[in-house]
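J.: no FASTA, just this:
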């Protein structure tokens, strides 16, 4: 599986809590990012059918290292992970997991640092925050050749439209009202 195949039929990713994972799995979103939780809860999570990414930086009860990634792969077997940490990107890739590197852009220096880190670790996609700053997509696309997911503070259909118009391959959002919006449904008013 590739990140492009995950995003091929719909470009909405549900950013969800464990308590809402069933609702996200039943929605029309193309994938889910589990935004938090405890390892003990994750071990008893209901089976899901959509690609599942686990946000490693927000998961409690599992160390953020290569052994933690190996455990996650063996006992949970998600599609992939989301993280800000390059060492976890490397470890997850070795385990055959897809990787999304989350970056926070607050100024020019953070942009330069993020581009260098992405070039160094080569995640399968990047999640750019805040998602309401779609003009940054063009600058990133000039430097990088990987899918860009905008996330953070995306709350309306218009925010989603602006992200796609700017060239983002997908958006990740927690607004459940937008989880069922396919690209075609979002783009029609």
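T.: Right, received. Where do you want to start? Keep in mind the model is a prediction, meaning the values are calculated, not measured.

J.: CA atoms for contacts and neighbours, from now on please.
T.: Noted.

J.: three-state assignment of residue 172?
T.: strand (DSSP: H, G, I helix; E, B strand; the rest coil).

J.: give the contact list for it.
T.: 12-15, 33, 149-152 (Cα atoms under 8 Å, 6 or more residues apart in numbering).

J.: could those be laid out in a markdown table, adding neighbour count, secondary structure and distance to residue 132?
T.: Formatted as a markdown table, the contacts of residue 172 follow (neighbours: other Cα atoms under 10 Å; DSSP: H, G, I helix; E, B strand; the rest coil; distance: Cα to Cα, whole Å):
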| residue | neighbour count | secondary structure | distance to residue 132 |
| --- | --- | --- | --- |
| 12 | 26 | strand | 15 |
| 13 | 28 | strand | 16 |
| 14 | 30 | strand | 17 |
| 15 | 27 | strand | 16 |
| 33 | 25 | strand | 19 |
| 149 | 26 | strand | 12 |
| 150 | 30 | strand | 8 |
| 151 | 27 | strand | 8 |
| 152 | 18 | coil | 7 |
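
J.: Go through the protein and flag its longest strand.
T.: Longest strand in the chain by number of residues (criterion: DSSP state E): strand 98-104.

J.: Show residues contacting the helix or strand just after that strand.
T.: Next helix or strand after strand 98-104 toward the C-terminus (DSSP states H and E): helix 108-121. Under the criterion Cα under 8 Å, 6+ apart, residues 86, 89-90, 101, 103-105, 126, 140, 143-144 lie in contact with helix 108-121.

J.: try this one next to it:
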């Protein structure tokens, strides 16, 4: 799928709401026009309800596998989520991303950047599979790093973390990110 198409599936502007609790999730459903919501909370007990509510509002729930409790981080767990109707996942683990792709889900690989060595490590992690997008944390990554990763991976580059103001988002987009995820309600408009 083309980079532009993936970004349009995830957001209709530049921000993907990323609630960290149920109250913020409900707020995002009601007040965000984004077609997707990144779930940065939850477990297997509440996930079915969250998926039903998201579908009722015609929104895609991006399930962060590393933050979801109660599901084995293995093939059986990924297949279970796919059968449950999870259409898209976020993960830092290539093996889970690969399994999710094989199960027909969209995959966003999350990469924490602390130094130039993290860039090399991240690119090497992606050699075994190709996610649909790469999300860099923090989103305040310099433009040359965004350009380098886009060139090396051929993926749309998203950002997450440390987005506190509309100006932060503007700077992130100006540095080459296609979109950002944000946990602050006031940035979801």
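T.: Cool, got the structure. Nothing here was measured: the structure is a model prediction, and the numbers come from that model.

J.: Could you tell me the angle between the longest strand of the first structure and helix 108-121?
T.: 160 degrees (axes from the mean of the first three to the mean of the last three Cα atoms, to 10 degrees).

J.: now strand 98-104 of the first structure: which residue numbers in the second structure?
T.: Using TM-score structural alignment, strand 98-104 of the first structure corresponds to residues 106-112 of the second structure.

J.: same deal with stretch 169-176 of the first structure?
T.: So stretch 169-176 of the first structure sits over residues 178-185 in the second structure, by TM-score structural alignment.

J.: how near is residue 67 of the first structure to residue 104 of the first structure?
T.: Separation of residue 67 of the first structure from residue 104 of the first structure (Cα to Cα, to the nearest Å): 26 Å.

J.: what about these two, which has more around it?
T.: Using other Cα atoms under 10 Å, the more surrounded residue of residue 67 of the first structure and residue 104 is residue 104, with 16 against 12.

J.: Ignoring the adjacent residues along the chain, who's closest to that one?
T.: Take residue 104 of the first structure and drop its neighbours on the chain: the residue closest to it by Cα to Cα, 6 or more residues apart in numbering is residue 129, 4.9 Å away.

J.: Need the counterpart of that neighbour in the second structure.
T.: By TM-score structural alignment, residue 129 of the first structure lines up with residue 137.

J.: these two touch, right, its match and residue 160?
T.: Yes: using Cα atoms under 8 Å, residue 137 of the second structure is in contact with residue 160, at 5.2 Å.

J.: So what's the residue count around residue 72 of the second structure?
T.: 12.

J.: What residues does residue 186 of the first structure make contact with?
T.: 157, 160-161.

J.: do that again at 7 Å, thanks
T.: 157, 161 (Cα atoms under 7 Å, 6 or more residues apart in numbering).

J.: just residue 17 of the second structure next, same as before
T.: Counted by Cα under 7 Å, 6+ apart, residue 17 of the second structure has contacts 28, 37-38, 181-183, 188.

J.: mind running it again at 6 Å?
T.: 37, 181-182, 188 (Cα atoms under 6 Å, 6 or more residues apart in numbering).

J.: What's the match for it in the first structure?
T.: In the first structure, residue 17 of the second structure lands on residue 14 (TM-score structural alignment).

J.: out of everything not next to it in sequence, what's closest to that match?
T.: Closest to residue 14 of the first structure by Cα to Cα, 6+ apart is residue 32, at 4.7 Å.

J.: So which bit of the second structure is the helix or strand containing the one you found matched to?
T.: Assigned by DSSP H and E, residue 32 of the first structure belongs to strand 31-34. Under TM-score structural alignment, the match for strand 31-34 of the first structure in the second structure covers residues 36-39.

J.: Could you give the separation of that stretch from the chain centroid?
T.: 7 Å (Cα atoms, centre = their mean, to the nearest Å).

J.: Check the mean deviation of it from the first structure.
T.: Stretch 36-39 of the second structure, aligned to the first structure and superposed, deviates on average by 0.8 Å (mean Cα distance after the TM-score superposition for the first structure).
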